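[1] what follows is a predicted structure for the sequence shown.
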Amino acid sequence: MKISDFAAHSGLTPDTVRYYERIGLLPRSVRDAGGRRSYGMADIGWASFLRKLQAMGMPMRDRLKYSRLRTEGPATTVARREMLEAHRAGLAARVAELTGLITALDDKIDLYRTMETAIGGQNDDYRPPSDDDSGDRAALEHDTLDTGADHAG
C-alpha cells in the first residue's frame, strides 16, 4: 500500500511516517519501480504498536532503542521484554498515584456535597471554609459554619 493509505490505516501522517523512517522507528519501506514507498500489514502492526508506546508515555529515546533492538532480531527478545516490563512498572506506579489523586478529589467533592447539604438554605453571607481538610472537617464535626474571615474554597 502507498504512504497515504499506510498513514490512514496507521493513524500517522505521511510526514510522520517519513520522519519515523528517517530516525529509524520505522524500517525503510520497500520502493516500487517508480520509487514510491510501499507498505504491508506488518508495517501497520508495528506503527500501531509505536503509537501505543507513545500514548503510554514511553520517551522517544526508549522507543528508538526498542526499535533498534527489534531490527536485531530474536537475539534481543530478553532485552525488549525487560524494557517493556520496566515501562509497565512505571505505568503501574503512575496508575496507583493517579488512583490516589482521584480518591483525594472524590473525598473533597463528597466533603463539599456534605457542606452544601449542611448549609441548605442558610444566609448569603456564608463563606465556605478553606481547602484545608482539617478545617473543613472540624467545621462539620462541630456542626458549625465559618462565617468569619475570608476563605477560598
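    Ah, there it is.
[2] CA only for contacts and neighbour counts going forward, please
    Fine.
[3] in the chain, which spans are strands?
    30-31, 37-38 (DSSP state E).
[4] the first one: how far from the chain's middle?
    Strand 30-31 sits 34 Å away from the centroid of its parent chain (CA atoms, centre = their mean, to the nearest Å).
[5] distance of the residue in the chain sticking out farthest from the centre from Glu141?
    The outermost residue of the chain relative to its centre, with distances by CA atoms, centre = their mean, is Asn123 at 43.5 Å. Distance, Asn123 to Glu141, using CA to CA, to the nearest Å: 20 Å.
[6] ok, and here's another one to check against it:
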Amino acid sequence: MTITEVSQKYDISQDTLRYYERIGLIPRVNRNKSGIRDYTEEDCGWVEFIKCMRGAGLSVDVLIEYVRLYLEGGSEETLKARKDLLIEQRKQLVARLEEMQKVLERLDYKISIFDQKILGAEKTLSRPTKAYF
C-alpha cells in the first residue's frame, strides 16, 4: 500500500506516518524501486497497533521502547521487558479509567442538579392572571 492509502485507511496524516517512522515508532517501511514507501500487511499492523496504543494514552517514548525491544528479537529478556512494559501501561490505563469514571459520575450529578434547578425555577415563574390573547 502507498502512504496515501495507509493514511486514508487509518485516518492518520502522511506527515504523521513519516514522523512515526523517523522516530522509530514504527519499523522502517520498505520502498519500491522508485523510492516510494510500500506498506506491507505487517507495516499496517504496526500502524494500527500504534494508533490504538496512542489512543489509549500511551506515550510516544514508551512505544518507541516497545518497538526497539521488538526489533532486538524474541530473546527471553526482550520478551519479558515487553510484557513488563505492557503490564505497567495497563496499570496506568486502569488508574486513568477509574479517575475518568469518577469524573463522569460527578458530571452526571452536576447535570442532574442543573436540570432540577432549571425545572424548579420555571415552576416558580409567575403566570399572568388574565389571558391576553
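    Ah, there it is. Just so you know, these numbers come straight off a predicted model, no measurement behind them.
[7] okay, the strands of the first structure in a markdown table with distance to Ile102 of the first structure next?
    Listed next are the strands of the first structure as a markdown table, based on distance: least, CA to CA, whole Å:
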| stretch | distance to Ile102 of the first structure |
| --- | --- |
| strand 30-31 | 48 |
| strand 37-38 | 46 |
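[8] and Lys52 of the first structure, which of those strands is closest to it?
    Closest approach to Lys52 of the first structure among the strands of the first structure (CA to CA): strand 37-38, 22.7 Å.
[9] so Pro69 of the first structure touches Arg81, yeah?
    To be clear, residue 69 of the first structure is Leu; Pro isn't right here. No. Using CA atoms under 8 Å, Leu69 of the first structure makes no contact with Arg81, being 10.5 Å away.
[10] have a look at the two and say which one is more surrounded.
    Leu69 (17 against 12; other CA atoms under 10 Å).
[11] quick one: stretch 76-83 of the second structure to chain centroid distance?
    Worked out by CA atoms, centre = their mean, stretch 76-83 of the second structure lies 24 Å from the chain centre.
[12] tell me what the longest helix along the first structure is packed against?
    Ranked by residue count under DSSP state H, the longest helix found in the first structure is helix 77-119. On a contact count with 3 or more CA pairs under 8 Å, 6 or more residues apart in numbering; DSSP states H and E, helix 77-119 of the first structure meets helix 60-72, helix 133-141.
[13] would you turn those helices into TSV with distance to Ser38 of the first structure?
    Converted to TSV, these look like this (distance: least, CA to CA, whole Å):
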stretch	distance to Ser38 of the first structure
helix 60-72	19
helix 133-141	60
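[14] out of those helices, nearest to Lys52 of the first structure?
    Nearest of those (CA to CA): helix 60-72, 10.6 Å.
[15] the second structure: matching residues for that closest one?
    With TM-score structural alignment applied, helix 60-72 of the first structure matches the range 60-72 in the second structure.
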